[in-house]
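Colleague: coordinates only, sequence not included:
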């Protein structure tokens, strides 16, 4: 399995990216990692080059670059060269901690959409406070600000396939993010999307869900337009960080009694922190393109990079994209036949 890595993307690049890549390489003997970027900067963190290839590039797309312009103009950037390697099938997947918009643009323009998918969506995995699996998928979490009902329906199909084949959930529950659970709630788009989702007997659609219930584990896949999904994603991430910071400050300011209590609850507190840590679930996946394209936070450390590469390995191993492409082609063929029968 070959993964193309934008080694220069992210706040801590290339150090955290390289160290995370080495962790994944050491654990999985079937991984071959191709690092794109400043060769001199990358080499200083590598002592064992086994199954590590460095491709030198001379440009970097930073967080302030306009995505489409950067992809078109910075042809020798680490991200563009890595994306072109996936396009040419020299690598099986693309990974970056860099500019989100640029990565999404590279996924759409260079890697390319699966035929029939009109709007690839960004899928994120977030923690829940109950349930055996301990997480849910949110799609779209930021790739498209505006969506039509049919786009939300496609997100449900993409999310179902990911939850089933990567996370191993049988018949994942699909919820449509809305401002109420009643079927008539929401905008015209969500109301029409509700009808499309409810009409598909192959989807385990449970109806509308509210944002206040997401972390209770009410469903496995949450479908939303990208603007709403991204707002919910950042609200959950920010709340989790705020709660952990508040807990830490409360203990620190509680004196000897508080510190003793924290010592007694040390393992439990670590468990809570671990459960709320989104990094363990890997990065956000651009679903609907011809190869795995995955984005991790710009502030990612080496452990987050490791978890994300582990996630990508599972996607490649399960042949998620080729299998979904076949599945999607069958669904499109059925629609054509059904349309002809109706005529």
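Modeller: Great, that's in hand. Here the structure is a predicted model, which means the values were calculated and not measured.

Colleague: going forward, measure contacts between C-alpha atoms and count neighbours the same way
Modeller: Will do.

Colleague: which residues of the stretch 151-300 of the chain fall in helices?
Modeller: Applying DSSP state H, counting those that start in this stretch to the stretch 151-300 of the chain gives helices spanning 188-199, 226-252, 255-264, 266-276.

Colleague: Check those helices for me and report the most buried one.
Modeller: Of the helices of the stretch 151-300 of the chain, the one with the most neighbours on average (mean count of other CA atoms under 10 Å) is helix 188-199, at a mean of 18.

Colleague: and here's the other structure:
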């Protein structure tokens, strides 16, 4: 599977444009020398930055466009007027096979709307989801959905589980990733009806390409209790923003504490190696990049305000997803799961009904 991959980049997206995104691509190229790039945007601005990165320039080409999607443009407006923009064209490149993945730091709503229109959802997927990498005590986990959908049915949450597991195989190289449903408790009777129905679905299904662990609570995400945490987008986005804010809060507390006295300053100096490790672990740039899962193509959303280091992480993620054959594997997983649902919901005698089929028919 490993080999040259082409990443299509919206060079005008985000808060900083090519002045940050091009150096970020250069960093990623250092880690993945087989990469090639197509930059979409204002040619003169891109060329001005690219000339400082000759190795990247040798592996890149530029497609000029003056059409840029602003960060505050509504998704509906972006769809009406976005064709030919620096955001639209990378997605089209993925659709026609000219690129293996698209990366943008631009407007999230506009990117999601365009990606759904251009790449289209995989057959059987009702709603794509945004999946994010999440630092944990042990390593990292994947959380989805973190903002693409408000609310989700039991069937959609089950699909999210398969989508997250496929991403975990691509990124973590684990053949049977562990999956948990985020809930207000771990007991079977807790949670809303959709979450409980999804729990019954996942417990009843057989031969899934994942290890379903049941419910997990919010404090278990950071512990690394499972490889994949599944949640609907409203709660997922709140959880993500809360975690980011808490990390910044802890960092501020530590900095204030280390400057509070002479003794604290001496202690901080002696412990600077440990603080450096802590800072690196808590650095959100390491896990920058949200993936739109459930589409017939790979699209990665970088944080708009990130720097070159953070954007390189998003490009790295796009490469790993493309190199893993994610789309083909996920399509097969979704088809297999939906075939199970179809068989379980078909009329049969009570003795022939599989365990849990009553729960399956309710969805």
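Modeller: It's in. Remember, predicted model here, so these are calculated numbers, not experimental data.

Colleague: so what number do they get for TM-score?
Modeller: After superposition, the two chains reach a TM-score of 0.94 (TM-score structural alignment, normalised by the length of the first structure), with 339 aligned residues with a CA RMSD of 1.7 Å.

Colleague: Would you mind saying which of the helices of the stretch 151-300 of the first structure lies nearest residue 289 of the first structure?
Modeller: Among the helices of the stretch 151-300 of the first structure, the nearest to residue 289 of the first structure by CA to CA is helix 226-252 (16.6 Å).

Colleague: Give me the angle between the closest one and helix 266-276.
Modeller: 170 degrees (axes from the mean of the first three to the mean of the last three CA atoms, to 10 degrees).

Colleague: Export the helices of the stretch 151-300 of the first structure as CSV, with columns for distance to residue 288 of the first structure.
Modeller: Conversion of those to CSV gives the following (distance: least, CA to CA, whole Å):
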stretch, distance to residue 288 of the first structure
helix 188-199, 18
helix 226-252, 14
helix 255-264, 46
helix 266-276, 28
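
Colleague: Excluding chain neighbours, what is closest to the aligned partner of residue 64 of the first structure in the second structure?
Modeller: Aligning on TM-score structural alignment places residue 64 of the first structure opposite residue 72 in the second structure. Closest residue to residue 72 of the second structure apart from its sequence neighbours, by CA to CA, 6 or more residues apart in numbering: residue 107 at 7.0 Å.

Colleague: tell me the contacts of that neighbour?
Modeller: Counting by CA atoms under 8 Å, 6 or more residues apart in numbering, residue 107 of the second structure makes contact with 13-14, 69-73, 304.

Colleague: Try it again at 7 Å.
Modeller: Shown in contact with residue 107 of the second structure (CA atoms under 7 Å, 6 or more residues apart in numbering): 70-72.

Colleague: thinking residue 119 of the second structure is in contact with residue 93, fair?
Modeller: No. Using CA atoms under 7 Å as the test, residue 119 of the second structure is too far from residue 93 to be in contact (10.0 Å).

Colleague: on that earlier part again, how close does whatever residue of the first structure lines up with the residue nearest to residue 72 of the second structure get to residue 323 of the first structure?
Modeller: Taking TM-score structural alignment, the alignment pairs residue 107 of the second structure with residue 99 from the first structure. Between residue 99 of the first structure and residue 323 of the first structure the distance is 29 Å, computed by CA to CA, to the nearest Å.

Colleague: Distance of residue 41 of the first structure relative to residue 58 of the first structure?
Modeller: From residue 41 of the first structure over to residue 58 of the first structure the distance is 12 Å, taken as CA to CA.

Colleague: mind checking how far the residue nearest to residue 72 of the second structure is from residue 118 of the second structure?
Modeller: From residue 107 of the second structure across to residue 118 of the second structure, the span is 16 Å (CA to CA).

Colleague: With residue 346 of the second structure instead?
Modeller: Counting by CA to CA - residue 346 of the second structure and residue 118 of the second structure are separated by 34 Å.

Colleague: higher neighbour count, those two?
Modeller: Remark: of residue 346 of the second structure and residue 118, residue 118 carries more neighbours, 19 against 11, as counted by other CA atoms under 10 Å.

Colleague: The more buried one: what's it in contact with?
Modeller: Residue 118 of the second structure neighbours (CA under 7 Å, 6+ apart): 91-92, 95.

Colleague: Could you find the closest non-adjacent residue to the equivalent of residue 152 of the first structure over in the second structure?
Modeller: Under the alignment (TM-score structural alignment), residue 152 of the first structure maps onto residue 157 of the second structure. Spatially, and ignoring its direct neighbours in sequence, residue 157 of the second structure is nearest to residue 198 (6.2 Å; CA to CA, 6+ apart).

Colleague: counterpart of that neighbour in the first structure?
Modeller: Using TM-score structural alignment, residue 198 of the second structure lines up with residue 193 in the first structure.

Colleague: right, and its match touches residue 152 too?
Modeller: Yes. Assessed by CA under 7 Å, residue 193 of the first structure is found in contact with residue 152 at 6.3 Å.

Colleague: count of neighbours near the equivalent of residue 279 of the first structure over in the second structure?
Modeller: Using TM-score structural alignment as the criterion, residue 279 of the first structure maps onto residue 285 of the second structure. By other CA under 10 Å, the residues close to residue 285 of the second structure number 20.

Colleague: OK, contacts around residue 243 of the first structure?
Modeller: Applying CA under 7 Å, 6+ apart, no residues contact residue 243 of the first structure.

Colleague: If you count neighbours, what's buried in stretch 173-190 of the second structure?
Modeller: 176-183 (16 or more other CA atoms under 10 Å).

Colleague: Same question for stretch 65-82 of the first structure.
Modeller: Buried, per 16+ other CA under 10 Å, within stretch 65-82 of the first structure: 67, 70-71, 74-82.
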